[in-house]
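Peer 1: missing the sequence, but the structure's below:
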């Protein structure tokens, strides 16, 4: 366990964040309790963040930046901190997503992390292991901040209809998740198409994959296994998966029909039921 007097700011992004938080708080002449009262958190939580025992959230960082006049330092650091909490094998993928100008995703079993609600993410991440679930959920949701950039990536998702029926958490969680998918209808940079059961055999039978495209670098295809990720810039693989994606988009429902199907499943399967 880190001790406040021996915290090494070079040990990790989390340690560096805690070191800077403590430095700015002390420069302002505030105790942990006093700062907590100002930002509406407990002094204990402030102390846990300062000693690298608790992962800060973007909201916490924004409030402390405002209270201490840090010029947004902690809000800039928190993305690095949260990314460091991702599994080591996934960090490269998070970096690719953060740099991509276009992301084309095909998902079979569940809504992908970039479009998950907090409740849905907790249900997915906690399926086998609830250890550190709050921090792992926060790290996953932080990846969605790429859509808050001045010029966010164009994100196109082809989602199997099966994912609408695979109940993660409970009916309330699923209702919220499908409503979240519908909320992107007016967003010209995020599009969701549903690949219906009626499509039958299709070009994505080998599994989920992403295609990342960049402003000046070669495109990359990403696939995932148990506890491992597999990004590749092999031109043959990129061409093959790009063609597969074109066929998946052609087989999927239109944006309008996809939204209607999502809404129908949300209401019929996960809506309020009268006994």
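Peer 2: Perfect, I can see it now. On a predicted model such as this, the values are computed, not experimentally measured, just so you know.

Peer 1: can we go C-alpha only for contacts and neighbour counts from here?
Peer 2: Noted.

Peer 1: So residue 39 sits against residue 61, correct?
Peer 2: No: between residue 39 and residue 61 there is no contact under C-alpha atoms under 8 Å: 9.7 Å.

Peer 1: so who does residue 233 touch?
Peer 2: Contacts here follow C-alpha atoms under 8 Å, 6 or more residues apart in numbering; on that basis residue 233 touches 218, 219, 220, 221.

Peer 1: now those residues as CSV including distance to residue 183, secondary structure and neighbour count?
Peer 2: Formatted as CSV, those follow (distance: C-alpha to C-alpha, whole Å; DSSP: H, G, I helix; E, B strand; the rest coil; neighbours: other C-alpha atoms under 10 Å):
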residue, distance to residue 183, secondary structure, neighbour count
218, 32, coil, 13
219, 29, coil, 20
220, 28, strand, 22
221, 27, strand, 24
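
Peer 1: farthest pair in those?
Peer 2: Across the contacts of residue 233, no pair lies farther apart than 218 and 221, at 10.1 Å, counting by C-alpha to C-alpha.

Peer 1: Regarding residue 188, what is its secondary structure?
Peer 2: Here residue 188 is coil, with the state taken from DSSP: H, G, I helix; E, B strand; the rest coil.

Peer 1: for stretch 203-211, which positions count as buried?
Peer 2: Of the residues in stretch 203-211, those with enough neighbours to count as buried (16 or more other C-alpha atoms under 10 Å) are 204, 208, 209, 210, 211.

Peer 1: Tell me the one of those residues nearest residue 105?
Peer 2: The shortest gap between residue 105 and any of these belongs to residue 210, at 4.4 Å (C-alpha to C-alpha).

Peer 1: Next up, a structure to set beside the first:
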């Protein structure tokens, strides 16, 4: 869902920059590999703003990435109201902790894994799939930014092994990505082995973000969205549960060795 005022600003800027460059819609379309009618539809708001289109437009018009930056703002502002406080906490965090019993955490997903997961919701259109995918991939940029947080993820071994024949390649790629990410000193990935059959984390996924002032904010995911936890009692419970979950997981190097072992089984 685009934020309409920002989306309108992007369309106005696109048209202004195109006219300033003295390009007709047809001439501009050839440069960005879109048809005249597609360019017109974007400028009139009859076609959703397209990440690839705006990236090409930035290159052709020499904007320094203005249009794609505005699109990121529109997508962020278009997030559901329940998610925005967590996005803000995530962006400003000095440390992030996340536990996922059933999926690879969003900040560690490959593009192919993320797209496959988003597509499991058959109520959303292909355009919405790609929009949500773009937002998820943009969120991941915090892990490679100059002021990246310390990121600690705990996942279940069953998550790594959860795929059939059709998804072998996808999971091999995802595991290779997890292994590569775990080699960064600010990213710790710990695996709870399947021999640990019962623990408190299996109740559901959660995440924690610590800000520069030392305060913590939690986030709980559910089928209808999520809940931000910022009251002292709730945060204290999540911190306690984090310690319990983390204590069940393998150390960093043993987790990496297990991921390599599982990857070889998918290759």
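Peer 2: Yep, that arrived. Just so it is clear, the structure is predicted and the values come from calculations on it, not from any experiment.

Peer 1: circling back: which of the buried residues of stretch 203-211 of the first structure fall in helices?
Peer 2: Among those, DSSP state H puts none in helices.

Peer 1: So which of those are in strands?
Peer 2: 209, 210, 211 (DSSP state E).

Peer 1: Map the second one onto the second structure.
Peer 2: Under the alignment (TM-score structural alignment), residue 210 of the first structure pairs with residue 207 of the second structure.

Peer 1: again with residue 175 of the first structure
Peer 2: Under the alignment (TM-score structural alignment), residue 175 of the first structure maps onto residue 172 of the second structure.

Peer 1: Run a quick neighbour tally on that match.
Peer 2: 21 (other C-alpha atoms under 10 Å).

Peer 1: quick one, helices of the second structure?
Peer 2: 4-20, 25-32, 36-44, 51-61, 66-77, 84-92, 111-118, 126-139, 157-160, 168-182, 232-248, 252-266.

Peer 1: average gap between the fifth one and the first structure?
Peer 2: Spelled out, it's helix 66-77 of the second structure. With mean C-alpha distance after the TM-score superposition for the first structure, helix 66-77 of the second structure departs from the first structure by a mean of 2.2 Å once superposed.

Peer 1: How about the contacts made by the aligned residue in the first structure for residue 116 of the second structure?
Peer 2: Using TM-score structural alignment as the criterion, residue 116 of the second structure maps onto residue 123 of the first structure. By C-alpha under 8 Å, 6+ apart, residue 123 of the first structure lies in contact with 168, 169.

Peer 1: What of residue 202 of the second structure?
Peer 2: Contacts for residue 202 of the second structure were tallied using C-alpha under 8 Å, 6+ apart; they are residue 101.

Peer 1: any idea how far it lies from residue 244 of the second structure?
Peer 2: 11 Å (C-alpha to C-alpha, to the nearest Å).

Peer 1: now do residue 90 of the second structure
Peer 2: Distance from residue 90 of the second structure to residue 244 of the second structure, by C-alpha to C-alpha: 22 Å.

Peer 1: So which of these two has more stuff around it?
Peer 2: residue 90 (23 against 14).

Peer 1: Please identify the residue in the first structure that aligns with the more buried one.
Peer 2: So, by TM-score structural alignment, residue 90 of the second structure is matched to residue 97.

Peer 1: Likewise for residue 250 of the second structure?
Peer 2: With TM-score structural alignment as the criterion, residue 250 of the second structure matches residue 253.

Peer 1: Contacts only, for its match.
Peer 2: 193, 194, 195, 196.

Peer 1: try 10 Å
Peer 2: By C-alpha atoms under 10 Å, 6 or more residues apart in numbering, the contact list for residue 253 of the first structure reads 158, 192, 193, 194, 195, 196, 199, 259, 260, 261.

Peer 1: Out of those residues, which sit inside strands?
Peer 2: Members of these lying in strands (criterion: DSSP E): 158, 192, 193, 194, 195.

Peer 1: For PyMOL, write the select line for the buried members of the residues you listed.
Peer 2: A single PyMOL command is used to select the members of those judged buried by 16+ other C-alpha under 10 Å:
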select buried, resi 158+192+193+194+195
